[in-house]
Every structure is written in structure tokens, then in C-alpha cells.
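Prediction below, plus the sequence it came from.
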Amino acid sequence: MRLTIRTTVAAVAALAAATAATVVASPASAESAGQGHRAAAKKPTATPFALRAWGYSSRIVGGDIPTASGATGFESISCTNKAGLDRTNDLADVALPGLGTISAAATEVWTTRDAGVVSSWARNTIGKVVLSDSPLGTLSLDAVSTTARAYHDGTTFRTSTHTDLAKLTFQPPIGPAQTLPIPTPGQPVTIPGFAKVTIGHSRTPKTKDGARAFANGIKISLLATHTDVRVAHAVAQIGSGVQTALFTGSSYALGGKAAGDVVHLGRNPLLKMPCTGTDGEIQARSLTGLDLGGQVVAGVAKSEQRSDQNGRKAWGFERSSVASIAVTDQLRIEGVVGQVNVARRGEHLRTLTRSTKGTTIGRVIVNGQPQEFPDLGVLEIPGVAKLETAVTQELKNGLAVTALRITLLDGTGAVIDLGNARFQVRRSAR
């Protein structure tokens, strides 16, 4: 992890170019970054590696400001084995509800192949971040950038990350603005009563089969609202094992939203399918129980996945289940399972099959009495909830299902999704 501290604020228009020239400290690495952009402009070509990259400008996590929890300026390259891809998402200005603004932001993700080196890149640059927690003051960050790279140099997997911050300023309610010292990695700067600022948090795990470069440029913990603001996030990933297909998928037993789409319940327990699959092994994650607040309590929740590929077939499934869920003391549902199965077969894996076989609802009990779903798959318990079974979405190269969707009829607008599975199998580039 390298950190560069600038003594002056770069012009916003020149920020992207300046960042590209300082991805890492060594001249060789900087030259590679420039070649990366030139290579990305060429026609995409197949590589033997699975590549992924994504990034965003900001994300609000937890605390008392849930309306701003989404990622801004998000861009990604999903599972691919192609080098030469380049995608960008630009934002002139974006408001962070209840917090402040971000100006002149850009997220770029790209893949390259140059002199036998295959790389996945992600970069986010921001001209200015202004966070106001009035009447406590205003925090400004100028010229923020983060770059992450995961690559194979022809012999082994490697990674690099880089964060750059030009200036950190705090304007108290009374008195002149204060220029604060730039934090060093692992040594945050604290503004008493206002925020703690951490720079350059990164992880770069590597194995013989792949590498991942993860970098949060800046993390700002607002003390009054107990909210974390993550700024300039970048992730790049590379792995071996591509044969004939690439997999994309996820499963989570419980998800949804409450209070009119203001509060999201998250996705738990979440499993994500590796690009090259699980080598035929079942991967699983479980939770012993969840209290979703109010009068909704779920029992054991489990997510599972499995996939494999060879020269003639690529196949797999995503599955999630909930042993039981109680909604108030009137409604109890048992044995919810959502499953998606996708396979490709034949010459060049041209034949695609998909199904939700394995998706099921065990029992629905209302006021102690078992209930049957009507033919249309929608059951309404007046004043309590509306239940929809097997909510299915057909995807390119795959399928998604929610085994049971519960919409509470208590006026809160809460929606709880149980047994969620999503899976796609795409032919790799040749």
C-alpha cells in the first residue's frame, strides 16, 4: 500500500490525468498504468484468467442516516476472461442526503494484457467531498483518488493499491477553517466531537490460484450520527481456472426492505459464486436465527452453492433456505427453499437449460391453522401480510427466484424476501 500526500490541490479537470501518472511510486509501475489505458482501447481478447473489477465514489454505512446507504458513482466489470475492456461512470455533482456533496467524481474499471502481463484495474477519483454535520461544522476533502490492481506477471499473481489525498479541511461553527494533517495508514485523524478520518485501508490477499486488491480510499466515521462514509472505493480481482464458462450468482436466505424502502434489511447469509465455480464442491453459510425487528423473527437460515465445468458441460445451482419465520403471533411459515439450476451443454456450450426445481414452501400457518396457496400463488391474510410464492426473473444466461415474498399489511410498507437465489452461466471468450 502506497500513500502520496500532495501539498496543493490539483485542478479538478486535471485530476484523472494526475492520478493516472501516480498510480504507484515506481516509474515502471506508472508506465504500466499508462500502457493499461492504451491496451484497453484495443479490441478485447481472450485470456486464461477470470477478471473482475468494481468501484464507487461513496457509500453510507449504518448509523442514523439510512436513506443515503446506496453506492454513488458505481461501475463494474463482472466475471470475464477478456482483456481490453474499459468502463467509466462520471458524476458532476451528487448529494448525500443529510450529509453533504461529492463533486467531479469518476469511477473507471478496465482489463489489460500487455507483454504477457494480464491485469484487472479499478480506480475512483473525486474532485471534492464536503460533509456537513451542522451545527458541528463542515469537513472538506480535496482531490481524492484510489487505484487497485490485481494481475498475473507471467509467473505469479500480484497486487497493488494506491490512495492519494491532497487536502483535509475542517470549518468549525465559529472561527477560521483549519487545515488538518493528512492521516497516515493505520493512524486516523480525529476531529473532537465531529469525525474520525482514516485513509488508505486496503487488503491484498493472494494465493496460487488468484489475487484480489481491495482499497477504501477514505473512511470517515461521523461521531454524532454513528455513520461511516466510505469514499473512493476500488476492487480488482484475477483468478485462474477458466475452461469453457464463467459463473455469476449469489444466494441469501433473507432480504428485503422496511419503512417504505428507507431501511434495507441486507442480504443474509450472503454467498457469492466464484467466477470459475466451486470445482464441484458445495459451499455453504448459515445463521442460527435473526430478529428482523418489531414482531418478525426468523429461524435457521442457510445459503448453498455448487458449480463445475469441463470441455463439454458447465453447470451448477444457488440455493437458500429458511427453517421458519414468525410474523407477529398470527403467521408462521416453515420450510422455505429457493433454488436456481443452470447448465450449458453441447458444442461450445451453446445449449442453455435453467429451472427453479427445488424451490418450495413447506407450511403456512395462520392463527394455528394450516393454509393452502391459491392457484395464482398469492395468499393474503387481511391486516397481516400478503404472501407471493416463486417470484421468478428470467436473466440472460440464467435465472433468479425469490421463494416467498412477504408484504406486511400493517402500514409500514415492509417487504421480506425469503429463499433468494440467482445464477448465470456464460460461455467464456475464445
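That came through, no problem. All of these numbers come straight from a predicted model, not from anything done at the bench. Numbering: from 1, shown residues only.

Every contact and neighbour count from this point should use C-alpha atoms.
Noted.

Which single helix of the chain contains the most residues?
helix 27-40 (DSSP state H).

And the helix or strand just after that one, what's buried?
Using DSSP states H and E, the next helix or strand after helix 27-40 towards the C-terminus is strand 45-61. Going by neighbour count (16 or more other C-alpha atoms under 10 Å), the buried part of strand 45-61 is 47-61.

Then stretch 356-363?
356, 359-361, 363.

mind checking how far residue 128 is from residue 227?
Separation of residue 128 from residue 227 (C-alpha to C-alpha, to the nearest Å): 20 Å.

ditto for residue 300
Taking C-alpha to C-alpha as the measure, residue 300 falls 29 Å from residue 227.

For the spatially most central residue of the chain, which residues are in contact?
Centroid check for the chain by C-alpha atoms, centre = their mean gives residue 54 as the closest residue, at 8.0 Å. By C-alpha atoms under 8 Å, 6 or more residues apart in numbering, the contact list for residue 54 reads 74-77, 109, 122, 234-236.

also this one, for the comparison:
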Amino acid sequence: MVEVIPTGTTVKLARSMSKLEKGFKTGIFGGSAIPVKAKVLGELVQVGRVVRQVMPCLGTDGELVATDAADVNLGDQVVVQAASARQKGKQTNRRAVGTEVARIAKLDLGDGALVLDAIESRAKVTRLKSGKLKRSASAKVGAITAGGGDAQSLEELDGLEIPGLLKIETGLRKKIKDGIRMIGLRITLLDGTGAVIDLATSKMTIADR
């Protein structure tokens, strides 16, 4: 375990896991919902007690699986409140459908310089028995305020930079093999640490069995 003092992050190294599954009908599920993750010193790390929910290979048998985490403080510059992840996956002999959702109740940047409520990303994939794949992903923010009260739109937020503090990118959608990924909000810290923080990341894949 390595602690990065400037950002208060902890890096866990050398973790592995394996598992055998059977019972696939239409596809093999994959994906995850991660409310907060950060890249520090060139490595992708988990920050604090942040949720990382991974989709089982067989899905969840149609059940909604939820995981929640406590608040996360990234060096007093970025404060995340009530991070959560939701996932659901089901397959029949005709189709497989999977959804991943990552949410953050509130994000405070620069001690109130910019406050965002209800950040969410969603990724959904459907694979038909014929092999056809359908992908969709979305990102949204419920409310955005700057400097204690000035309203902002999601479009205005994209590309926003607070000199010496951070810059922001929104709605980073990427088509990946057998699925799709959506990053709701990306923050790059400009304080010299080189940290990149991704908020509300949802990824969903369904491979042909």
C-alpha cells in the first residue's frame, strides 16, 4: 500500500482474483460503476473509501444491486459527498441487457468556488441472440452553481478552468469492444500534482458467448 501525501490518496498494489462461471445463455457480462477514481503519478488508483462495483459475468439475474460510500476529501480542493453505484444485468435465450450507473450527490470544488449536485453517468448495452449489439450512454448534472450562487449549464461547465486550481471536461463517451464507457466529469488539478480525477464513470460490455 502506498500513500500519496499531496492528494491524500492511497494506492493498493498486487491484487488478483479468479472465478469460474457457467450458465451463459446469450452473452458474457462485464463492466463497472465507479463514482470516483484518480490518476496520480501515472498510475490509476482508487481514492479513499470510494465504491467500485463490478458486474458479474452472468449478470445480476435482473436484480438491482446497489453500493454506497461515505464522503471523500481529495486534499481539501475536491470534496465528494454520497458516492454510489447501481447495476443490473439479465439474460434470456433471446437477449442480454446490462446497465451500470455511477452517482455523486454533491461535489464541492475549491471550497465553494464551484458546487455541483447530482452528477450521474449511465451505460447500457443490449446483445441480441443474433449477435447484434446496441449501446447507449448518458451523463447529467442536476444543479451547478459558481461563486456561491451564479448558475451554470453543463455546456458552460465543459472546458471550464479555475486558474491554478483545476480544469473540467464533461460527458466523455467512448465506444469500447462489446460495449460503451461514459465518464460524467473529469477534473485535472493544476496545483502541480498532475492528478486527474474521474467522477461518475460507468462502463458496460456484453461479449458474445
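Received, thanks. Bear in mind that the values here come from a model prediction, so they are computed numbers and not experimental data.

Can you calculate the TM-score here?
Once superposed, chain against chain, the TM-score is 0.85 (TM-score structural alignment, normalised by the length of structure 2); 202 aligned residues with a C-alpha RMSD of 2.6 Å.

What is the equivalent residue in structure 2 for residue 307 of structure 1?
Under the alignment by TM-score structural alignment, residue 307 of structure 1 pairs with residue 89 in structure 2.

secondary structure class for residue 16 of structure 1?
Of the three states, residue 16 of structure 1 takes helix under DSSP: H, G, I helix; E, B strand; the rest coil.

That one - nearest residue in space that isn't next to it in sequence?
residue 125 (6.5 Å; C-alpha to C-alpha, 6 or more residues apart in numbering).

which SS state does the one you found fall under?
What three-state DSSP gives for residue 125 of structure 1 is strand.

check contacts around the nearest residue to residue 4 of structure 2 once chain neighbours are set aside.
Distance criterion C-alpha to C-alpha, 6+ apart; nearest residue to residue 4 of structure 2, sequence neighbours excluded, is residue 10 at 6.1 Å. By C-alpha under 8 Å, 6+ apart, the contact set of residue 10 of structure 2 is 1-4, 45-48.

Which of the helices or strands spans residue 10 of structure 2?
strand 9-11.

Determine the set of other helices and strands touching whichever helix or strand comes after that strand.
Following strand 9-11 of structure 2 in sequence order, the next helix or strand is strand 27-40 (DSSP H and E). Where contact means 3 or more C-alpha pairs under 8 Å, 6 or more residues apart in numbering; DSSP states H and E, strand 27-40 of structure 2 is packed against strand 43-45, strand 53-54, strand 78-91, strand 95-109, strand 196-208.

Deepest-packed of the ones you listed, please.
strand 196-208 (a mean of 26; mean count of other C-alpha atoms under 10 Å).

Please work out which residues of structure 1 line up with it.
Mapping strand 196-208 of structure 2 onto structure 1 (TM-score structural alignment) gives residues 415-427.

after superposition, how close is that stretch to structure 2?
With mean C-alpha distance after the TM-score superposition for structure 1, stretch 415-427 of structure 1 departs from structure 2 by a mean of 0.9 Å once superposed.

Residue 388 of structure 1 looks like it's in a helix, true?
No - looking at residue 388 of structure 1 with three-state DSSP, it is strand, so not inside a helix.

Residue 397 of structure 1 versus that one, what's the distance?
25 Å.

now for residue 62 of structure 1: what does it line up with in structure 2?
Using TM-score structural alignment, residue 62 of structure 1 sits opposite residue 2 in structure 2.

didn't that match look like it was pressed against residue 12?
Yes - counting by C-alpha atoms under 8 Å, residue 12 is a contact partner of residue 2 of structure 2 at 6.6 Å.

hang on, the earlier thing: skipping adjacent residues, who's closest to the residue nearest to the centre of structure 1 in space?
Among residues not flanking residue 54 of structure 1 along the chain, residue 76 sits closest, at 4.0 Å (C-alpha to C-alpha, 6+ apart).

starting at the chain centroid, how far to the helix or strand hosting that neighbour?
Here residue 76 of structure 1 sits within strand 75-83, counting by DSSP H and E. Distance, stretch centre to chain centre, for strand 75-83 of structure 1: 14 Å (C-alpha atoms, centre = their mean, to the nearest Å).

now the aligned residue in structure 2 for residue 326 of structure 1: how far from residue 74 of structure 2?
Residue pairing (TM-score structural alignment): residue 326 of structure 1 is matched to residue 108 of structure 2. Counting by C-alpha to C-alpha, the separation of residue 108 of structure 2 from residue 74 of structure 2 is 10 Å.

what about the aligned partner of residue 238 of structure 1 in structure 2, neighbour count?
Aligned counterpart of residue 238 of structure 1 in structure 2: residue 20 (TM-score structural alignment). The number of residues packed around residue 20 of structure 2, counting by other C-alpha atoms under 10 Å, is 5.

Repeat that for residue 2 of structure 2.
9.

Now it: closest residue in space, sequence neighbours ignored.
Among residues not flanking residue 2 of structure 2 along the chain, residue 11 sits closest, at 4.9 Å (C-alpha to C-alpha, 6+ apart).

Repeat that for residue 70 of structure 2.
Residue 70 of structure 2's closest residue in space is residue 82 (C-alpha to C-alpha, 6+ apart), at 5.7 Å.

got a list of what that neighbour touches?
Counting by C-alpha under 8 Å, 6+ apart, residue 82 of structure 2 makes contact with 68-71, 104-106.

What is the nearest of these to residue 35 of structure 2?
residue 104 (6.4 Å; C-alpha to C-alpha).

Distance check, the closest residue to residue 94 of structure 2 other than its chain neighbours against residue 62 of structure 2.
Excluding the flanking residues, the one nearest residue 94 of structure 2 by C-alpha to C-alpha, 6+ apart is residue 129, at 5.0 Å. To residue 62 of structure 2, residue 129 of structure 2 is 18 Å away according to C-alpha to C-alpha.

Mind checking which of the two has more residues around it?
residue 129 (17 against 13).

distance of that one from residue 136 of structure 2?
Per C-alpha to C-alpha, residue 129 of structure 2 is found 18 Å from residue 136 of structure 2.

and what of residue 102 of structure 2?
Computed with C-alpha to C-alpha, the distance linking residue 102 of structure 2 and residue 136 of structure 2 is 15 Å.
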